[in-house]
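> return a 3D structure for these sequence lines:
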Amino acid sequence: MSEAEFKVIDQKIGLFGGTLLLVGNVIAMTAFLLPAHLIADDGLGPEVAVAMLLVVLPITFSILSTLQVGGAMPAAGGSYVYGSRLISPFFGFLLPWIVVPSIWLGQLYLAFGFAEFMRFFPTFDWIPMWALMYAVMVPFIVLNILGIRIVAQVQMVLVAIIVGGMLLFILPGTFVIDTANYSGMFEAGIGPFFVAVISLSIAMHGFNLATDLGEELENPVKNIPRVLGLSAVISIGLMVALVVVAVGVVPTEFYVENRDAGVAMAAFEFLPQWSAYIVAAAAVVGAFTSINTLYTAYSRQVMRAARDEAIPLYFAKLHPEYQTPYRSILLLAVPALIMVPPMSQTSPVIMASVLAMTSMIGAIISSVALWNLPRRFERRYEYSIYKLPLPFLKFVAIASATVSTLFLLGVSLELSWILAIIFGWMIVAYPVYRYRVRSLREKKGIDLRKRMQSLHDYEQQRAEEGARAADVEPDQTTPGDDVSPTED
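This is a model prediction of the structure:
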């Protein structure tokens, strides 16, 4: 397949727009929605705050890994590219295989949170959950088809509302915390605690957006590290503070009685009524920003896999007017829309847990990709504008894989059946991958595995621009390092 068979996206956003997209994607509904449900549905207590603090560990490793690999190999749909180029073609195929179904659940989880907080407002409390879920999903599907610049412009307003609402809860709440509310930890046992850690860790999904945007960022080699760093400081700090304050301002029994829109209900205890409604509005907007960027990020993975024909080339096509991967967006959106009615009756903790488990599996795959980067793409690592020293790179890879594995083992104590389904789905991927390889070879004469081991020309050029930015003169391409894809 020549690169003429697909078009590269030519819309661009800068450092500020990219940071806003990431902040909105990471903060999401999680800190607003899950603490009350974890306490009410899973019998947890103040250890929810400890779980949120512990989530910082895998997120930190994820950011470091993304900084290194994304700085060395900036490409749209980065996670797919790194799995296929730095490990093996099958792992590149595996990522969209497990990501697409998890993103269906991710949209439903966010839409559920939106509906729950909308019903907090008396004007909307009569509307069925499923109707409110449709009300948030459909407009953002359309918005993402219209283009990345419009997405970024909308995000600017939405993120300002989220940050304002969070600070309105955090700052006054800090002064009314009762330390007695943090007593009685771990009475529910270790299994539910790991469910809390796993479900709260879905923020890890958010940081992948920086590399998945790839070609849509201005000067991606420089801006990927900057976007990641800025968004990490803002979003992680706000999320941890919100959960810690939410647990400290009321006894955990409060959330058992006020599970729905729990954080907003807690705001009534120490804020004026109008302020509590602003906090609820921030949670609603959190659903907006995350659904907004969910389509943006993961449609790029699907699009990039389709460019290689790991999945049908049909999904690589851009809209002729808006320059967006609209077919990939619809692949992510339509099945989720069909699933809205039954999922409107499901616990958001289950949906968040599935999404987070796939994120942990993806983190393990990314750890192997990071480990292989200096060996598989030596020049890309050597010329990367952001470069982890080799010993530290190996430490990050090992630590990230270890932490993710331990979290998966911990959550298996409580949700082993979900983990079994996910691993079963991954096993099914291998015969499908083998069929795809054989089918393309027989019908089109395409060596899919060879294609999935090399970068496209425009991706090589982007990485070389990074080398020049770092004042390094790239040498000539060596065998096995950045070989151009076979032209068909």
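> from here on, just use CA atoms for contacts and neighbour counts.
OK.
> for Tyr322, what are its contacts?
Ile145, Leu146, Gly147 (CA atoms under 8 Å, 6 or more residues apart in numbering).
> from Asn219, how far off is it?
Plainly put, Tyr322 is 21 Å away from Asn219 if you go by CA to CA, to the nearest Å.
> also Ala196?
Counting by CA to CA, the gap from Ala196 to Asn219 is 38 Å.
> neighbour count: the two, which is higher?
Ala196 (29 against 18; other CA atoms under 10 Å).
> what strand or helix carries that one?
Assigned by DSSP states H and E, Ala196 belongs to helix 190-200.
> with Leu64 instead?
helix 47-72.
> give the buried residues for that helix.
Buried residues in helix 47-72, defined by neighbour count with 16 or more other CA atoms under 10 Å: 47-56, 58-72.
> run a quick neighbour tally on the closest residue in space to Ala261 that isn't next to it in sequence.
In space, and not counting its chain neighbours, Ala261 is closest to Phe117: 5.3 Å by CA to CA, 6 or more residues apart in numbering. Phe117: 28 surrounding residues under other CA under 10 Å.
> tell me which element Phe117 falls in.
Element membership of Phe117 [criterion: DSSP H and E] is helix 89-118.
> to check against the first, give me the structure of this:
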Amino acid sequence: MRRKPVEVLIADGGKGEGGTLRRSLGMWQLTMISIGATLGTGIFVVLGEAVPDAGPAVTLSFVIAGLTALFSALSYAELAGTIPVSGSSYSYAYATLGELVAWICGWCLILEYGVSVAAVAVGWGDYLNELLRGTLGVTIPTALAAPPGDGGVFNLPALLVVLLAMAFLLGGARESARANTVMVVVKILALLLFCAVAFAGVRAGNYTPFMPLGMAGVSAAGATLFFSYIGFDAASTAGEEATNPQRDLPRAIILSLVIVTALYVLVAAVAVGAHPWRDFEGSEAALAGILTSVTGHEFWAVLLAAGAVVAIASVVLTVLYGQTRVLFAMSRDGLVPAFLSRVHPRTGAPRANTVVVSLFCGALAAAVPLGRLADATSIGTLFAFALVNIAVLVLRRTRPSMPRAFRAPLAPLTPLLGLGLCLWMMGSLDEATWVVFGVWMAAGLALYFGYGVRRSRLAATTEK
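Here you go, the predicted structure:
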């Protein structure tokens, strides 16, 4: 139950083994990191799985998932401005709820960031195949383009995009942020292009019945689509590389979520209006197929596929970045091996950390089917978000006079709503996902009590 004081967390900011992280990111770059980590996953990949559950009401599912994310985003914004460090919700929990809860939160973030990188990389391969088929008339053989369980042997494209993101990250945060900004602009333009072209195919009849499977279907789709909102908190992992974190982090988190939600709802509304909802079943590159059916030409689908290849690559890049920074903070606290917080003196990047995380995520991407990955990531994310909402309430009570650059409005109501919605959406996930989550938690607790609890640097300081 030992807690790490906020002042100590901030004082440790940027410090790693053999070097320090560099403060080089402004509000624009931070917003682009959060948009890059969020925008694309749900629309380009998971939409095909959610529409069969909710029907045309998938737009409502996006709104529900977005509101769930918003309440938690307000809590993230408050804590990011108060405790601007790399560990995101792991560090917030360490300051408010104690080391064991912080470990659990960090372990959930490893599931959230690490596994979602793999899931997104799998979707990237689908759009790469669409692009290759439309431009060169070739496709990657199924054996090399799908994981076991989805008819393949090894998903080579998914592994390649993770390794490409790793190469960018090894160059440092500033260089990665520049590449990400270009990719974010491309994917926003691609989604707006889809809306403009597919709108010609919208038919009123495709919106009826609006809610064919009832509110239960909308809720289930919302829980799946929540996967597409993870990433808005990515900016909070950059707390030690932001030039003015107290001011810029809260703004970047809220602004990115508003932009992403508006685009998701717009694109989903056009997609289900232009394509019968029953035909979305089994489609992981749904938007490209819609453009082909609406226009009768492959050109627009190829153009969208090119945008999706860039879009999803930016998700892989920014989410992988967030994962490395969470592990950096956990390593600095002694809860995972010290080499994960070693900083390269020239680039200011945790190189060993980046390589280990990338290889782990690449292996998952090559070997595990998309659907199970998405749901497992959602439950880990929801659990971590629930802890962040609790952390806001605890810090408000224990440190009421602490300076806060941003205060969640209507607290304690908004954190309590965020907590309640996270628990409700967790309950909408199926039993198999809970089993995966339980096994993951058991493994994490075994690792903490077998390694972290005895090597904790806070414990060593307390004993002295």
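> now do the strands in the second structure.
Per DSSP state E, the second structure has strands spanning 15-16, 19-20. These are given in chain order.
> mind giving me the packing neighbours of the first one?
Right, the one you point to is strand 15-16 of the second structure. Taking 3 or more CA pairs under 8 Å, 6 or more residues apart in numbering; DSSP states H and E as contact, there are no helices or strands that strand 15-16 of the second structure lies on.
> can you do 10 Å?
On a contact count with 3 or more CA pairs under 10 Å, 6 or more residues apart in numbering; DSSP states H and E, strand 15-16 of the second structure meets helix 299-332.
> so where is the helix it packs on in the first structure?
The aligned range for helix 299-332 of the second structure in the first structure is 274-307, by TM-score structural alignment.
> superposed on the second structure, where does the helix holding Leu64 of the first structure end up, distance-wise?
Helix 47-72 of the first structure differs from its equivalent in the second structure by a mean of 1.4 Å after superposition (mean CA distance after the TM-score superposition for the first structure).
> so that helix matches what in the second structure?
Using TM-score structural alignment, helix 47-72 of the first structure corresponds to residues 57-82 of the second structure.
> follow-up on the earlier one: so what secondary structure elements neighbour the helix holding Ala196 of the first structure?
Partner elements for helix 190-200 of the first structure (3+ CA pairs under 10 Å, 6+ apart): helix 30-42, helix 47-72, helix 348-376, helix 390-444.
> quick one: closest of those helices to Gln11 of the first structure.
With respect to Gln11 of the first structure, and counting by CA to CA, the nearest of those is helix 47-72 at 19.4 Å.
> can you get me a residue count around whichever residue in the first structure pairs up with Gly48 of the second structure?
Gly48 of the second structure maps onto Ala36 in the first structure, with residues paired by TM-score structural alignment. A count of neighbours around Ala36 of the first structure, defined by other CA under 10 Å, yields 30.
> and Val334 of the first structure, by the same measure?
Neighbourhood size, Val334 of the first structure [other CA under 10 Å]: 13.
> can you check Thr461 of the second structure too?
Here the number of neighbours of Thr461 of the second structure (other CA under 10 Å) works out to 8.
> how near is it to Val8 of the second structure?
Thr461 of the second structure is 11 Å from Val8 of the second structure, by CA to CA.
> pretty sure Val354 of the first structure contacts Ile418?
Yes: with contacts counted by CA atoms under 10 Å, Val354 of the first structure reaches Ile418, the gap being 7.1 Å.
> the more surrounded of these two?
Taking other CA under 10 Å, Val354 of the first structure and Ile418 do not tie; Val354 has more neighbours (24 against 16).
> hmm, back to that, what do we get in the second structure for the residue nearest to Ala261 of the first structure?
Residue pairing (TM-score structural alignment): Phe117 of the first structure is matched to Tyr127 of the second structure.
> residues in contact with its match?
Neighbour list for Tyr127 of the second structure: 44-45, 133, 284-288, 301-302, 304-310, 312 [criterion: CA atoms under 10 Å, 6 or more residues apart in numbering].
> quick one: the residue of the first structure most remote from its centre from Leu448 of the first structure, how far?
Ranked by distance from the centre of the first structure (CA atoms, centre = their mean), the top residue is Glu442, with 36.1 Å. Distance of Glu442 of the first structure to Leu448 of the first structure, computed by CA to CA: 11 Å.
> list residues touching both of those two?
Common neighbours of Glu442 of the first structure and Leu448, using CA under 10 Å, 6+ apart, are Arg436.
> neighbours of the corresponding residue of the second structure for Leu20 of the first structure, just the number please.
Counting by TM-score structural alignment, Leu20 of the first structure corresponds to Met32 in the second structure. Counted with other CA under 10 Å, residues neighbouring Met32 of the second structure total 29.
> enumerate every residue touching Met32 of the second structure.
By CA under 10 Å, 6+ apart, the neighbours of Met32 of the second structure are 38-39, 177-178, 180-185, 232, 234-235, 252-253, 255-256, 314, 318.
> what subset of those residues is buried?
Buried members of the contacts of Met32 of the second structure, scored by 16+ other CA under 10 Å, are 38-39, 177, 180-181, 183-185, 232, 234-235, 252-253, 255-256, 314, 318.
> quick check: Ile224 of the first structure touching Gly70?
Yes: under the criterion of CA under 10 Å, Ile224 of the first structure makes contact with Gly70 at 6.8 Å.
> between those two, which contacts overlap?
Jointly contacting Ile224 of the first structure and Gly70 under the rule CA under 10 Å, 6+ apart are Ala210, Thr211, Gly214, Tyr386.
> apart from its chain neighbours, what residue comes closest to the spatially most central residue of the first structure?
By CA atoms, centre = their mean, the first structure has its centre lying nearest to His205, at 2.1 Å. Distances taken as CA to CA, 6+ apart place Ser359 nearest to His205 of the first structure, at 6.2 Å, with adjacent residues excluded.
> can you find the partner of the one you found in the second structure?
Correspondence of Ser359 of the first structure to the second structure, assessed by TM-score structural alignment: Thr381.
> tell me the spacing between its match and Ala288 of the second structure.
Thr381 of the second structure is 29 Å from Ala288 of the second structure, by CA to CA.
> looking at those two, which one has more neighbours?
Thr381 (27 against 24).
> who are the neighbours in contact with the more buried one?
Neighbours of Thr381 of the second structure in contact, by CA under 10 Å, 6+ apart: 105, 108-113, 116, 226-227, 229-231, 375, 387, 422, 426.
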